[in-house]
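[1] this one's sequence-less:
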């Protein structure tokens, strides 16, 4: 009815006006108090030199020379560096544990249940402190552990051989991605093939395409090996104890929730689907991969999105173990400049952008999955 429609619009306009009034009042009061204390406002401080020491960075950075803006960007990259691999590893580990909870082997199912119940009931911050303590108790560099040649594990972190990037590696990486996509397409088409050779051949593009690109471009392969000089290692690739502790804690903690999501999704599929797969001559693993899991994904994806968001937000606990992520660097910057509102606003904006990006990607995938399984 027209009257109800105008009434609804009126209430929405009133609510919008109330929100605008609250924002205006807050802005006015904040501006007056900042001016009274002679505190500058705005984001001009991002151009100033930042005397923040940053021990782990994907970009070049020099304290007291590089700007606060560059330091904030490094913090964002450090957050993504732990969040993206964390989501992938937590998904893989949680899926395996969730499947193990439904295993017909009682010992395996009980061990998986023990893992889930133990890690879900312990605070994440406590787990991060525990893993940080574990990595700090490793021997010094001179007595470092050497599980494999060229790999050193000590209280300074994990040192690995590093491949020096060459100009042709970008094309090889693109060829590897193309091979992975092509292999996934071929694997779907040959999944029900009775010939094992055809199912195996579907995955050949993964090594063949990058090998072909490498044979054509022939870039130089240079490996930088770590070596002990004095009291520390030089060369190679370093995984710091702070990063290792944060990544380990986030992955193990989130995987316990992912496992329950996967278990619930698999249990929602009728038992007759397993029996149908067995009647077709499929093994239990093949029935899970081809019949049960695709149906369970409709219930798994929405709560899985929440766990990805939680992992990204939980990465802000890195400040407790000394890993310099966005929160740590921004907090140091706002303490040095006194511009707390702008600093907190930047943190909120970055986390909001990352969360909205994850939600959008997962919702698009969920919508596509719903159309495909309708």
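    Received it, and whenever you're ready, just let me know what you need. This is a predicted model, so every value here is computed, not measured.

[2] alpha carbons only for contacts and neighbour counts from here, please
    Noted.

[3] residues contacting residue 321?
    Residues near residue 321 by CA atoms under 8 Å, 6 or more residues apart in numbering: 128-129, 132, 242, 246.

[4] from those, which ones fall inside helices?
    Among these, the members found in helices (DSSP state H) are 128-129, 132, 242, 246.

[5] gap between the two ends of stretch 52-60?
    End-to-end span of stretch 52-60 (CA to CA, to the nearest Å): 13 Å.

[6] Now do whatever helix or strand residue 80 lives in: which elements does it pack against?
    For residue 80, the host element (DSSP states H and E) is helix 68-101. In terms of contacts (3 or more CA pairs under 8 Å, 6 or more residues apart in numbering; DSSP states H and E), helix 68-101 is packed against helix 106-120, helix 241-268, helix 293-314, helix 326-337.

[7] With distance to residue 4 and mean neighbour count as extra columns, can I get those helices in JSON lines?
    Shown next, in JSON lines, are the helices and strands packed on helix 68-101 (distance: least, CA to CA, whole Å; neighbours: other CA atoms under 10 Å):
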{"stretch": "helix 106-120", "distance to residue 4": "48", "mean neighbour count": "16"}
{"stretch": "helix 241-268", "distance to residue 4": "42", "mean neighbour count": "23"}
{"stretch": "helix 293-314", "distance to residue 4": "34", "mean neighbour count": "18"}
{"stretch": "helix 326-337", "distance to residue 4": "47", "mean neighbour count": "19"}
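
[8] Put this next to the previous one:
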């Protein structure tokens, strides 16, 4: 049966066309939305208010003898930073001091996200294993941690860290020493230096990604790559520096200060409870028929969880876990309460010594914005991969 085609009217001719075919003005009107003059007037009022606010702030700073701007970043800082990955002294610039704060924030946020993800996933899975005692213990942990403030938990952990015994009476085992001077852990050491093994490992990873993307080689690529990387570091003389008591103190290459250790533990414990609930909800969202079908195929409970349940639950887990990682990164700013020199602490000291409080707040907000956007971009990329894999199985 042939259906006669009707000629499109003048109002229908532009539907479904790209903005370039409709013209610049109609596309701009469609992007701007209804009542463009009202919205334009509102935007102008907001901009005028911000301009007046800026003028008042500039006048107040001028009366106080403070010139607004970021020229202070090149001046020498007049304070020390107690914990720094890169060398820093009081004669270095404020810009370098802020860089130290950013690195310290990244240290605790990155490690905290990884450890919280592992601990939260383990707790979420263990809480659904069917053991009544284990399930109750996980529920008690989750409810206790989620319903107490992070700042209170942070004070608890820093008090515990500072009241640990001295080096001679320290609690130790497996190469880990817990003392009131810090937590000493085994550190990897490469006799030939870290540079060429890291560069070679990066080349191996790039080669694997190229094989998977362009050659379609997927099976067994990552195990082979990990074996090659391990061989590279072994060839370079990889060893571990084990802390030991020498004289009146424990000696070791890698020591975590009490402030860093307390902040890291507080963040991991707090946000692992949230991730455990997310993992539990994601697992329960998978239909029971998936488990029954897997059992009929002879899979064990561990294989069912690893191969059937968790891959499907990731569609629910990953987006919510992204929010948890963002909260963890932002809440690392509570380090200022216990004296850990993160970005907020360094910028607070910068504002007090220079008087550039507004500039310090702007740098702080911009830095945390960039960090969170980076975390969100990585997690969204992984979320898209999970979604694409899920669609490919249908």
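    Yes, it's here. In this text the structure is predicted, and so the values were computed from the model without any measurement.

[9] Can you give me the TM-score here?
    Once superposed, chain against chain, the TM-score is 0.86 (TM-score structural alignment, normalised by the length of structure 1); 357 aligned residues with a CA RMSD of 2.9 Å.

[10] once the structures are aligned, where does the helix holding residue 80 of structure 1 end up in structure 2?
    With TM-score structural alignment applied, helix 68-101 of structure 1 matches the range 94-127 in structure 2.

[11] Tell me which residues of the matching stretch come out buried.
    Within stretch 94-127 of structure 2, the residues scored as buried using 16 or more other CA atoms under 10 Å are 94-106, 108-109, 112-113, 115-121, 123-127.

[12] Ok, stretch 182-190 of structure 2 next?
    Buried residues in stretch 182-190 of structure 2 (16+ other CA under 10 Å): 182-186, 189-190.

[13] Just those residues: which are in strands?
    182-185, 189-190 (DSSP state E).

[14] And the furthest pair within the residues you listed?
    182 and 190 (23.7 Å; CA to CA).

[15] what residue of structure 2 matches up with residue 112 of structure 1?
    By TM-score structural alignment, residue 112 of structure 1 lines up with residue 138.

[16] That match contacts residue 122, doesn't it?
    No - when contacts are counted by CA atoms under 8 Å, residue 138 of structure 2 is not listed as touching residue 122 (10.1 Å).

[17] Need the residues touching each of the two.
    With CA under 8 Å, 6+ apart as the test, residue 138 of structure 2 and residue 122 reach no residue in common.

[18] sorry, back to before: need the ones in strands among the buried residues of stretch 182-190 of structure 2 in TSV with distance to residue 251 of structure 2, can you?
    Converted to TSV, those look like this (distance: CA to CA, whole Å):
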residue	distance to residue 251 of structure 2
182	11
183	11
184	8
185	10
189	15
190	18
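
[19] Does residue 302 of structure 2 lie in a helix or a strand, and which?
    helix 301-303.

[20] who are the neighbours of that helix, in terms of helices and strands?
    Partner elements for helix 301-303 of structure 2 (3+ CA pairs under 8 Å, 6+ apart): none found.

[21] what stretch of structure 1 does that helix fall on?
    Taking TM-score structural alignment, helix 301-303 of structure 2 hits residues 284-286 over in structure 1.

[22] just stretch 322-329 of structure 2 next, same as before
    By TM-score structural alignment, stretch 322-329 of structure 2 lines up with residues 305-312 in structure 1.

[23] The match of residue 112 of structure 1: what's its closest spatial neighbour, skipping adjacent residues?
    Nearest residue to residue 138 of structure 2, sequence neighbours excluded (CA to CA, 6 or more residues apart in numbering): residue 127, at 5.7 Å.

[24] Correct me if wrong: that neighbour contacts residue 134.
    Yes - contact status for residue 127 of structure 2 versus residue 134: in contact at 6.4 Å, counting by CA under 8 Å.

[25] Cheers, nothing more for now.
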